[in-house]
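Undergrad: need a structure here:
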Amino acid sequence: MRTMRRRAARFAPALLLLLLLAAGARAAPCGAPDELIEPVPLPAAAAAISAGTLPVLVVGSASVSGPGGSGAESAYPARLETLLSAAFPRARVEVVVRGARSMVAADHLALIREALAGGRRALVLWQAGTVETVRGTDVAELTDAIQAGAERIEESGGDLILLDPQWSRFLRANADVESYRDAMRAAAAATGAGLFSRYALMNAWAEAGTVDVERAPQGLKVVEVDKLNRCLAEGLAEMIERGVAEARR
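TA: Presented below is the predicted three-dimensional model:
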């Protein structure tokens, strides 16, 4: 009995450490594999938060305004603003959204230039590639626009996170999605931007039965779209929080 007690005492500190690590571990958003969230340091965002204000610009096509959901307040940018305000309570988080249906990266570039001319944005979230994928446009047009936009954002002193195309079974079956995903991965690596893979996350959620807008019953489509927006916002918030933490180290 004494031997067993001595052994238990010997292993207690290690067990306590494991329990603490487990308690502090963050669950991936909506049960997605944790490796799908790949943060990069966000020094401009970290500095802005320390100064008391985090100005964020979200640029994209239709989904930035949350079509198919219960309203603009349920779109992922609005949810993200709430999550970031809770994560950084000492900073005032301001999320500005620019974009509309059928816009491609070249259109986004004009919006980014216009927005940055009106004031600095410490963090830009740029979702691109879905419209290009559907239309089958030249991949070079996408990468050229992203390169120009990344340079303008860097000149303004901001950080950039790219969001790649949305996932859907229809898109996967009828378009060359991987060419555009590869282009965005290469653009992120070349510019030092972060890459938030909507495609991989949405695929993982659908396979797990967590969020599947395509297969939701008609009467539950709105609920499922709202759930998707919530999951995307949680994933982005996690990526941003981890990126800020890395920049502060």
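
Undergrad: Going by C-alpha atoms from here, please, whenever you check contacts or count neighbours.
TA: Fine.

Undergrad: need the helices for the chain, in chain order.
TA: Secondary structure of the chain (DSSP state H): helices located at 2-24, 43-51, 76-87, 105-117, 130-135, 139-155, 169-174, 177-191, 198-208, 221-248.

Undergrad: helices or strands next to the third one in the packing?
TA: When contacts are defined as 3 or more Cα pairs under 8 Å, 6 or more residues apart in numbering; DSSP states H and E, helix 76-87 sits against strand 92-99, helix 221-248.

Undergrad: Over to the second one?
TA: Under the contact definition 3+ Cα pairs under 8 Å, 6+ apart, helix 43-51 sits against strand 53-60, strand 159-163, helix 221-248.

Undergrad: a markdown table please, covering the ones you listed and showing mean neighbour count.
TA: As requested, the helices and strands packed on helix 43-51 are exported to a markdown table (neighbours: other Cα atoms under 10 Å):
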| stretch | mean neighbour count |
| --- | --- |
| strand 53-60 | 23 |
| strand 159-163 | 25 |
| helix 221-248 | 21 |
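
Undergrad: related to what we said a few turns ago, quick one: which of the helices and strands packed on helix 76-87 is nearest Thr143?
TA: strand 92-99 (18.4 Å; Cα to Cα).

Undergrad: want to put them side by side, so please do this one too:
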Amino acid sequence: MPILARPSAASLLALLAFGTVAVASGLPARAQSGPARLALAQPEAAPAAPVTRAAAIPRRALARLPRLASLIQQGSAIRIVAFGSSSTEGSGASSAATTYPAQLQRDLAARLSLMGAAPTAVTVLNRGRGGDDSEAMARRLEGDVLADKPDLVIWQTGSNDPMSGVSVERFTELTRAGILAMRAAGADVVLMDQQWCRKLTTTEGSERYGVALHAVATELNVPVIRRNAMMRAWAAQGLLSPTQMIGPDGLHMTDAGYDRLARAATAQLLTSAGLAQDAATQN
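TA: All right, here's what the predicted structure looks like:
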């Protein structure tokens, strides 16, 4: 089935301004030629990571990523855009190679190879910009994301809005509009929620943005990399202490935090694409 035509820049800007568009919540994957490389597992309801705060965030089955699933099955190249703020750009990392997008590219390619999907090529483009809130990301969505024609967008958002004064209502509107614009352009979408850190836990009302993100994700059937809950779980399990995950500024992740985040993101992408993972590819 053909993918919907990419909308014009003008229509995308109108969408972002008003937050409304009649687009289905999921699009069919791009048709690919060649033999199937991997058998897709039947969808199963997977439990979400435990949440110790913000009980309003629902537990739900992981949504599927049809385009990613098709590309993996056909052994075709995969282009991912990591879109977000400083957590995506890599503030706190010791080098560009230790940011989460760089580590995700390596980890996802390695796991696909172990699962017999070679010669799939994985490219992860880092489109993070420190300090961006949802307003700033909406302004650069066309040039920094859609222009790259991604197969998948991982959108990390909601960390700066409570500190920059963007209202929860406006954050919700822009998040919904951005997801619809990405899907209208033919990309699968995954959201990433806030980091668990001192700076955000001491910012009044910050948890409301996490709840809002998950509400939009449920509405549009978008998978979420539940970073906040995962970081709490890592600490509770003794895998990483808070100071090992977050640097001295109380906000940005460390190399160790980005490493574990990339591995968790890889595992979720594969599961959301409907691929059963054996023991060799599990975290």
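
Undergrad: Now the TM-score, please.
TA: In this superposition the chains share a TM-score of 0.76, using TM-score structural alignment, normalised by the length of the first structure; 212 aligned residues with a Cα RMSD of 2.7 Å.

Undergrad: what's the nearest residue to Thr98 of the second structure if we skip its chain neighbours?
TA: Sequence neighbours aside, Asp255 is the residue nearest to Thr98 of the second structure in space, at 5.8 Å (criterion: Cα to Cα, 6 or more residues apart in numbering).

Undergrad: OK, contacts around the one you found?
TA: Under the criterion of Cα atoms under 8 Å, 6 or more residues apart in numbering, the contact list for Asp255 of the second structure reads Gly92, Ala93, Ser94, Thr98, Thr99, Met245.

Undergrad: which residue in the first structure lines up with it?
TA: Taking TM-score structural alignment, the alignment pairs Asp255 of the second structure with Asp226 from the first structure.

Undergrad: What are the buried residues along stretch 100-112 of the first structure?
TA: By neighbour count, with 16 or more other Cα atoms under 10 Å as the criterion, the buried positions of stretch 100-112 of the first structure are Ala100, Met103, Val104, Ala105, Ala106, Asp107, His108, Leu109, Leu111, Ile112.

Undergrad: closest to Gly119 of the first structure among those residues?
TA: Sorting these by how near they are to Gly119 of the first structure, with Cα to Cα, puts Ile112 at the top with 10.8 Å.

Undergrad: I'd say that closest one and Glu151 touch.
TA: No. Counting by Cα atoms under 8 Å, Ile112 of the first structure does not reach Glu151; the two are 11.1 Å apart.

Undergrad: sorry, back to before: out of the helices of the first structure, nearest to Leu36 of the first structure?
TA: Leu36 of the first structure lies closest, by Cα to Cα, to one member of the helices of the first structure: helix 198-208, at 6.7 Å.

Undergrad: I'd like the helices of the first structure as CSV, with distance to Val95 of the first structure appended.
TA: Compiled in CSV, those are given as follows (distance: least, Cα to Cα, whole Å):
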stretch, distance to Val95 of the first structure
helix 2-24, 28
helix 43-51, 13
helix 76-87, 6
helix 105-117, 12
helix 130-135, 22
helix 139-155, 16
helix 169-174, 29
helix 177-191, 22
helix 198-208, 19
helix 221-248, 12
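
Undergrad: sorry, back to before: export the helices and strands packed on helix 76-87 of the first structure to JSON lines and tack on distance to Leu54 of the first structure?
TA: Conversion of these to JSON lines gives the following (distance: least, Cα to Cα, whole Å):
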{"stretch": "strand 92-99", "distance to Leu54 of the first structure": "5"}
{"stretch": "helix 221-248", "distance to Leu54 of the first structure": "11"}
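
Undergrad: Those: which one's closest to Gly136 of the first structure?
TA: strand 92-99 (20.2 Å).

Undergrad: contacting residues around the closest one?
TA: Residues outside strand 92-99 of the first structure that contact it (Cα under 8 Å, 6+ apart): 49, 52-62, 64-65, 77-78, 81, 84-85, 108, 111.
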